[in-house]
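[1] Got a predicted model here, sequence first, then my questions.
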Amino acid sequence: MSRTWFSQPLETVAVWWRIERRDGVTLGFTSHDRDLVFGGLHHRTAPGMVPSAVRRTATLEADSAEVSGALAHDAIGEADLASGLFDGARVAMGLVDWESLEAETLFTGTVGSVGREGQQFSAELESLKQVMARDVVPRTSPTCRAEFCGEGCTLSGVRFTHEATLAEVGAGRQWVRGAGLVASDFAFGWLRVVDGQDAGAVLRVRAVEGEWLVLDRPLAIGAAAGMRVILREGCDHTIATCSARFANAANFQGEPYLPGNDLLTRYPAVQ
């Protein structure tokens, strides 16, 4: 039988949060005034972080929760939030008895939108039921719906992933040039940083300009030539590229020759 929380006038109960970022970093926090270790993780005291009401339903309607607090904790900095390190991170939230360390999970999901007002931040948490809102049947598309080297694509991710060093970093730290690489191969791909403050972070290649890769956000301060990175080649998801460059048209996850909606709006031709 599970414990009934807050059944007594006074209880030794605190709130805890667990955040698993996409780069593999896992952080734990608690509203208690000292650190707590349970569930195999050290939960740091963060009394400034306050959860809103957690809404749970027995239906397929998505549950909701929100957490807010001051930008004061070393583990959650303004630069990290702005750079998107916490976007899409997995989150668990619950209650813990700080004496017995008995804990219960009240909410699990992912970090949705992150907002900021002055020195305060707020994060909207999306429950796992959010997956139920996705389309069961994929919509038609002239471009491929599969992630490059992902499910449905069938191409090997190892084959198109390369270890490299940065030959040059632009003044804004958003333009980078790799040593000994053909830049055009990495359009629409991604870059994972191995060294420096951004270690583990994945940045998308938004565009290619000559020998330069244009990233979706700037690298951290201190990024310089010689940094080690891992680069994944990219694909523009067109049938022409899939066939000519990758010889993978048989697995194309789209409908490139299906007439579009404009066909329905055409006037009949009068002979």
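    Cool, got the structure.

[2] only C-alpha atoms for contact and neighbour calcs from this point on.
    OK.

[3] the strands in the stretch 51-200 of the chain, which residues?
    Here the stretch 51-200 of the chain has its strands, by DSSP state E, counting those that start in this stretch, at 64-70, 90-97, 103-117, 120-127, 161-169, 175-178, 190-193.

[4] So which of these is nearest residue 33?
    Checking these against residue 33 by CA to CA gives strand 90-97 as the closest, at 12.8 Å.

[5] what packs against the closest one?
    strand 13-20, strand 103-117 (3 or more CA pairs under 8 Å, 6 or more residues apart in numbering; DSSP states H and E).

[6] Using neighbour counts, pick out the buried residues of stretch 208-221.
    For stretch 208-221, burial by neighbour count (16 or more other CA atoms under 10 Å) applies to 208, 212-220.

[7] The structure to be compared is supplied as follows:
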Amino acid sequence: MKVLSPTLAASLASGITTLCRCWIVTRTDGLRLGFTDHDEPVTIEGVVCSAESGATGSAIEQTAGLSPDGYDIMGALTDGRLSDIELARGLFDGAAVEAWRVDWSSPVDRVLVMSGTIGEVSRGSSAFTAEVRSLADRLNQPRGRIYQRSCDATFGDARCGIDATAATMRGVGVVTLTRTTRSFVASGLAGFRSGRFTAGRFVWTTGANVGTVVEVRTHLRANGGAHLELWEPMAAPITPGDAFDITAGCDKALDTCRDKFANTIRFRGFPDLPGNDYAVRYVTPGAENDGGRLG
């Protein structure tokens, strides 16, 4: 049950209110931004909720069950507060959101309506829509290990055992030729064979995309250069001279663990697990149906 301050409760009971909605977004890097649907800025807990973006929210539907609640925040993209490039780089992915109902004439009179995290974000030419998922959404996230064929360790962690900081596992490159928004040719990786960085971690260290982290889709060594393709297109143009750090990748398969890293002893999957086709096989005439192992 929401607890209202006496003055806010009295204002609501009077039938004449000066209410607005405010949202405080806390990114994973600690940056806090505020937005409001009021026509002037409102300050809450030291955060200035700006009216510049023209933010507005959909209706909030909350239930008593364990299913996650949610709503959407819509607003304009502005370079000073929230830009298209920041959204595309994923800086707001998983950010914490607090939704407040505030008396704009006296901001100390407010009530927290809902807390959650940002889910899917869609962008247009000049506006954005961000999905806010309630805290109950965490109940839908898998916990613990999954019984599966592929390895469930993170490459380079204690369970994997590979030293991802070793010179044979990391490289530093510079873009020499841009092909598309996610593929290019780079120098500096001549000492690594093709496929070394496929599924690896890629971080831009200079250029317009500096700080962006993405996964490598393919790595091919040809004609003295490294041909790289990333899984996601970059928000800003890739230009010759942009530098990056790159770490070897693993696709979690047993063959990769054995042939690429010689680390089979630490493989954390179950490669002999029968697949779906095997599980739904039925008895056929003439087969050896003695309960023994199938070939």
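    Ah, there it is. Computed from a predicted model, the values in this text were never measured in an experiment.

[8] hmm, back to that, looking at the helices and strands packed on strand 90-97 of structure 1, which is buried most?
    strand 13-20 (a mean of 21; mean count of other CA atoms under 10 Å).

[9] on average, how far is whichever helix or strand comes after it from the matching bit in structure 2?
    Next helix or strand after strand 13-20 of structure 1 toward the C-terminus (DSSP states H and E): strand 26-30. Compared with structure 2 after fitting, strand 26-30 of structure 1 deviates on average by 2.8 Å (mean CA distance after the TM-score superposition for structure 1).

[10] Mind listing residues that contact strand 26-30 of structure 1?
    Residues outside strand 26-30 of structure 1 that contact it (CA atoms under 8 Å, 6 or more residues apart in numbering): 14-20, 36, 41-47, 75.

[11] Pull out the buried residues from that strand.
    Neighbour-count burial for strand 26-30 of structure 1, counted by 16+ other CA under 10 Å, picks out 27-30.

[12] ok, which pair from those is furthest apart?
    It's 27 and 30 that sit farthest apart of those, by CA to CA, at 10.5 Å.

[13] quick one: the counterpart of residue 250 of structure 2 in structure 1 and residue 208 of structure 1, what's the gap?
    Applying TM-score structural alignment, one finds that residue 250 of structure 2 aligns to residue 235 in structure 1. Separation of residue 235 of structure 1 from residue 208 of structure 1 (CA to CA, to the nearest Å) stands at 12 Å.

[14] What of residue 7 of structure 1?
    60 Å.

[15] go on, residue 45 of structure 1?
    Distance from residue 45 of structure 1 to residue 208 of structure 1, counting by CA to CA: 44 Å.

[16] likewise residue 270 of structure 1?
    47 Å.

[17] again, but for residue 12 of structure 1
    To residue 208 of structure 1, residue 12 of structure 1 is 56 Å away according to CA to CA.

[18] Overlap in contacts, residue 235 and residue 208 of structure 1.
    Residues within reach of residue 235 of structure 1 and of residue 208 at once, by CA under 8 Å, 6+ apart, are 186-187.

[19] still on that earlier bit, the nearest residue to the match of residue 250 of structure 2 once chain neighbours are set aside: neighbouring residues, count only.
    Distance criterion CA to CA, 6 or more residues apart in numbering; nearest residue to residue 235 of structure 1, sequence neighbours excluded, is residue 188 at 5.9 Å. Residue 188 of structure 1 sits with 21 neighbouring residues when counted by other CA atoms under 10 Å.

[20] Same check on residue 268 of structure 1?
    Look at residue 268 of structure 1: counted by other CA under 10 Å, it has 6 neighbours.

[21] quick one: it from residue 61 of structure 1, how far?
    Separation of residue 268 of structure 1 from residue 61 of structure 1 (CA to CA): 46 Å.

[22] Ok, residue 164 of structure 1 next?
    Distance from residue 164 of structure 1 to residue 61 of structure 1, by CA to CA: 45 Å.

[23] more crowded one of these two?
    A direct count of neighbours by other CA under 10 Å for residue 164 of structure 1 and residue 61 places residue 164 higher, at 17 against 13.

[24] So which bits of stretch 66-86 of structure 2 are buried?
    Neighbour counts over stretch 66-86 of structure 2 (16+ other CA under 10 Å) mark 68-77, 82, 84-86 as buried.

[25] Out of those residues, which is nearest to residue 129 of structure 2?
    residue 74 (4.5 Å).

[26] Touching, that closest one and residue 123? I think so.
    No: in this structure residue 74 of structure 2 lies outside contact range of residue 123 using CA atoms under 8 Å: 9.9 Å.

[27] Identify the contacts common to these two.
    The contact sets of residue 74 of structure 2 and residue 123 overlap at residue 129 (CA under 8 Å, 6+ apart).

[28] What strand or helix carries the aligned partner of residue 232 of structure 2 in structure 1?
    Aligning on TM-score structural alignment places residue 232 of structure 2 opposite residue 217 in structure 1. Counting by DSSP H and E, no helix or strand carries residue 217 of structure 1.

[29] Help me confirm that residue 217 of structure 1 comes into contact with residue 83.
    Yes: under the criterion of CA under 8 Å, residue 217 of structure 1 makes contact with residue 83 at 6.8 Å.

[30] Which residue ranges of structure 1 form helices?
    Under the criterion DSSP state H, structure 1 contains helices at 78-83, 239-244.

[31] Go through stretch 259-277 of structure 2 and flag the buried ones.
    Residues of stretch 259-277 of structure 2 classed as buried by neighbour count (16+ other CA under 10 Å): 266-270.
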